[in-house]
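**Q** fold the stuff below for me.
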Amino acid sequence: MAEFIMLKNLAVLLLISFLGMQTAHAEEELPIYSGVGGNFSAVNQDGKTIEFNDFKGQPILLTFGYTNCADICPFTLGYLSRIYAGLTKDEQKKINVVFVTVDPEYDTPEHLKKFMAHFNSEFIGLSGTKPQIDNIVSLFQAKYKKLSAENMVPTKNIRQVTQKTLTDESNTQEDKSSLYSHTVTIYLIDKSGFTRSIEYTGTPQEEFVGKIRGLINE
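**A** Now for the predicted structure:
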């Protein structure tokens, strides 16, 4: 009788262990967000025309913003810098972090390159024509809106309140740049180009890094 009880308890423990493993596996497997994302063309911070499909084979972290954003964009890129730093050097080489501007008129490749370098020189900034940007925004079901003329502000004033002092020639000019409201989500895209997770800066670093590693190892 005692032997039977022991065997029964062992069977229960094995079942619990198996179910736990299955649950953990299910939690780690990310779904595919159908209809979110797709191929597009744009211009990178080096002035080179690229296709989104050029990034296939490596997971991508993609977000929208613009270089004259006073708070949200620097905060998001700072967060992504911390996520990136949480990966090993080898893992860092296996992903791409992409920042798509919603202000292509002001955000030339030159501006983007300087801006991205303040966070991580490995990050990729993308610009292009307004139709190109509108297409990318639409593909990812994102939104952006140029604010009214009353919100036009001197560029040099914005740059003084960003996360880091972004000193360049525009600090001495009175050129003006628009303000925008825009989607602030971070799209986690797999090696095949499918969106697998939509994150925010509130996602715990360890959790986000774990999802990235999962896609690297797929």
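**Q** for the rest of this, base every contact and every neighbour count on C-alpha atoms.
**A** Fine.
**Q** assign Thr63 to helix, strand or coil.
**A** When states are read from DSSP: H, G, I helix; E, B strand; the rest coil, the local structure at Thr63 comes out as strand.
**Q** that one reaches Thr185, doesn't it?
**A** Yes. The pair Thr63 and Thr185 qualifies as a contact (C-alpha atoms under 8 Å) at a distance of 6.3 Å.
**Q** which one's more surrounded, those two?
**A** Neighbours per residue, other C-alpha atoms under 10 Å: of Thr63 and Thr185, the larger number sits with Thr63, 26 against 15.
**Q** quick one more, to check against the first:
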Amino acid sequence: MRRHPSCLLIPTYLPVAAGLLFFLIGGGSQAALFERNADNLQQEAAAAHAEGKQLAVVLTLPDCPGCLEMEKTVYRDRRTEKLIEGRFRTVRLDLSRSAPIIDTLGRATPVADFAKRLRAVATPSLVFFAGDGSFSYRYTGTLDQAGLRDLADYVVRAKFEEFPFAPRDAARGNLAARQDRALHASPPAGNLPLYPEFALAASDGRERRLADFRGQVVALSVGYTQCPDVCPTTLIELKAAVEGLPPTLRRQVQVLFATVDPDRDGLAMLKEYVAAFSPTSGRPVLGLRGSAEATARLISQLQLVAEKRPSGSAGYTVDHTAGVFLFDANGRLRGLAPFGQSVTALRSDLAHLLAERSGGPAVAPRLVRAN
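**A** Take a look at the predicted model:
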């Protein structure tokens, strides 16, 4: 199969119609954040100005993971809602609409062209305007409740004239940024949900969600059992990394292997396959399998590559995202360890996330050779 040494979670370019875009311009109160649709931004800006607020417009699509997460966990947060409503008039625009909109300067334009003109081509993007509708600032990335509140304050105080916006973690503030920089793994792409949700059948006979493993550090690899090289190599390296931890810590790590080939990978086959990679004194590796629909949701949530290629000997192979998704004990996606990263680096990242869980310093355990 073709390897993906860069282990990108998403393509390097996403059309703007793939996700979420904010425009914070001149704002009015409403019952809930970003639930009212609008197609004339000039009128909305005028109404916001009359109310003494600024205007916040969110562009979204139903299948954007980051958009869905913010709709579910951020816009409905009462503290966040109260703060935003006090400063902004919030409306929604659907990026998939075919009819043109009226932009902030009163011009009829397609939504995608409006976004491209502002260079808001990645998702989620947050683009800011001055009171006269001129461009002021652009931010790209999924935010949690604290992040959106910080952004609102940043815009209202016009801090973009002094320094770029940098979100902080809701629970740990700037400490989280330092911790994430300490990881060898690449940070998650900005359009990925912070807490992905999926339900898949597991090789232990249960339906499993990521929430089932709260309190444990989770290392998730995706692939398929007939993968000739990348998948077994990744699982062997994960086994060695966990076995390099002190024995008392090994059972605090759960390794998961989710198939992107459910047509050929039944649960019995997955159970036999992953058993060979379970770390000594650690938790057994769990294989995960979903229906075609559930697998498609997993691929969409994590923005995976999963493409079938004809094969004379195997019928087909599957080109897929390589690497290991790392989740902390709170279930938050913290990074992707790229394929080919050393066992030492992978073990170090697991140890770092485990140290956060206990509140102690990051440990640097001696590498123990796998049996």
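**Q** report the TM-score for the pair.
**A** Laid over one another, the chains give 0.71 as their TM-score (TM-score structural alignment, normalised by the length of structure 1), with 171 aligned residues with a C-alpha RMSD of 2.3 Å.
**Q** what segments of the stretch 51-200 of structure 2 are strands?
**A** With DSSP state E, counting those that start in this stretch applied, the stretch 51-200 of structure 2 shows strands at 54-60, 88-94, 101-102, 108-109, 125-129, 135-140, 199-202, listed in chain order.
**Q** could you dump those to CSV with distance to Leu354 of structure 2 and mean neighbour count?
**A** Output for the strands of the stretch 51-200 of structure 2, formatted as CSV (distance: least, C-alpha to C-alpha, whole Å; neighbours: other C-alpha atoms under 10 Å):
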stretch, distance to Leu354 of structure 2, mean neighbour count
strand 54-60, 36, 28
strand 88-94, 40, 25
strand 101-102, 49, 19
strand 108-109, 50, 14
strand 125-129, 32, 23
strand 135-140, 29, 18
strand 199-202, 24, 20
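**Q** Asp180 of structure 2: which of the ones you listed is closest?
**A** Among the strands of the stretch 51-200 of structure 2, the nearest to Asp180 of structure 2 by C-alpha to C-alpha is strand 135-140 (18.2 Å).
**Q** which residues in structure 1 does that closest one align to?
**A** With the alignment judged by TM-score structural alignment, no segment of structure 1 is matched to strand 135-140 of structure 2.
**Q** helices or strands next to that strand in the packing?
**A** Packed against strand 135-140 of structure 2, as judged by 3 or more C-alpha pairs under 8 Å, 6 or more residues apart in numbering; DSSP states H and E, are the following elements: strand 125-129.
**Q** then Asp204 of structure 2 would be within a strand, right?
**A** No. Using three-state DSSP, the secondary structure at Asp204 of structure 2 is coil, not a strand.
**Q** setting aside sequence neighbours, what's the nearest residue to it?
**A** With C-alpha to C-alpha, 6 or more residues apart in numbering as the measure, Leu286 is the residue that lies nearest to Asp204 of structure 2, at 6.9 Å, once sequence neighbours are left out.
**Q** how near is the aligned partner of that neighbour in structure 1 to Ile50 of structure 1?
**A** With TM-score structural alignment as the criterion, Leu286 of structure 2 lines up with Ile124 in structure 1. Using C-alpha to C-alpha, to the nearest Å, one obtains 11 Å as the distance from Ile124 of structure 1 to Ile50 of structure 1.
**Q** between these two, which contacts overlap?
**A** In terms of C-alpha atoms under 8 Å, 6 or more residues apart in numbering, Ile124 of structure 1 and Ile50 are both contacted by the residues Asn44.
**Q** contact partners for the counterpart of Leu238 of structure 2 in structure 1?
**A** Residue correspondence, TM-score structural alignment: Leu238 of structure 2 in this structure matches Leu80 in structure 1. Applying C-alpha under 8 Å, 6+ apart to Leu80 of structure 1 gives the contacts Val97.
**Q** how does it look with 7 Å?
**A** Neighbouring residues of Leu80 of structure 1 by C-alpha atoms under 7 Å, 6 or more residues apart in numbering: there are none.
**Q** which SSE is it in?
**A** Leu80 of structure 1 is part of helix 72-85 when elements are defined by DSSP states H and E.
**Q** quick check: next helix or strand after that helix?
**A** Taking DSSP H and E, what comes next after helix 72-85 of structure 1 is helix 89-92.
**Q** what's the separation between the residue nearest to Gly214 of structure 1 when sequence neighbours are not counted and Ile136 of structure 1?
**A** Spatial nearest neighbour of Gly214 of structure 1, chain neighbours left out: Glu28 (7.3 Å); criterion: C-alpha to C-alpha, 6+ apart. For Glu28 of structure 1, the distance to Ile136 of structure 1 under the criterion C-alpha to C-alpha works out to 28 Å.
**Q** which one's more surrounded, these two?
**A** Neighbours per residue, other C-alpha under 10 Å: of Glu28 of structure 1 and Ile136, the larger number sits with Ile136, 22 against 12.
**Q** what's the match for the more buried one in structure 2?
**A** So Ile136 of structure 1 corresponds to Leu298, using TM-score structural alignment.
**Q** kindly report the same for Phe64 of structure 1.
**A** Applying TM-score structural alignment, one finds that Phe64 of structure 1 aligns to Val222 in structure 2.
**Q** tally of neighbours for that match?
**A** Around Val222 of structure 2 there are 25 residues (other C-alpha under 10 Å).
**Q** my read: it touches Leu256, true?
**A** No. Contact between Val222 of structure 2 and Leu256 fails when scored by C-alpha atoms under 7 Å: they sit 8.3 Å apart.
**Q** quick one, helices of the stretch 201-350 of structure 2?
**A** Residue ranges of the helices in the stretch 201-350 of structure 2, as given by DSSP state H, counting those that start in this stretch, are 230-243, 247-250, 267-275, 292-302, 343-358.
**Q** list the buried residues of stretch 114-124 of structure 1.
**A** Buried residues in stretch 114-124 of structure 1, defined by neighbour count with 16 or more other C-alpha atoms under 10 Å: 114-116, 118-119, 123-124.
**Q** list the contacts of the match of Phe64 of structure 1.
**A** With contacts defined as C-alpha under 7 Å, 6+ apart, the neighbours of Val222 of structure 2 are 257-260.
**Q** recalculate using a threshold of 10 Å.
**A** 231, 234-235, 256-261, 287-288, 298-299, 304, 306, 320-325 (C-alpha atoms under 10 Å, 6 or more residues apart in numbering).
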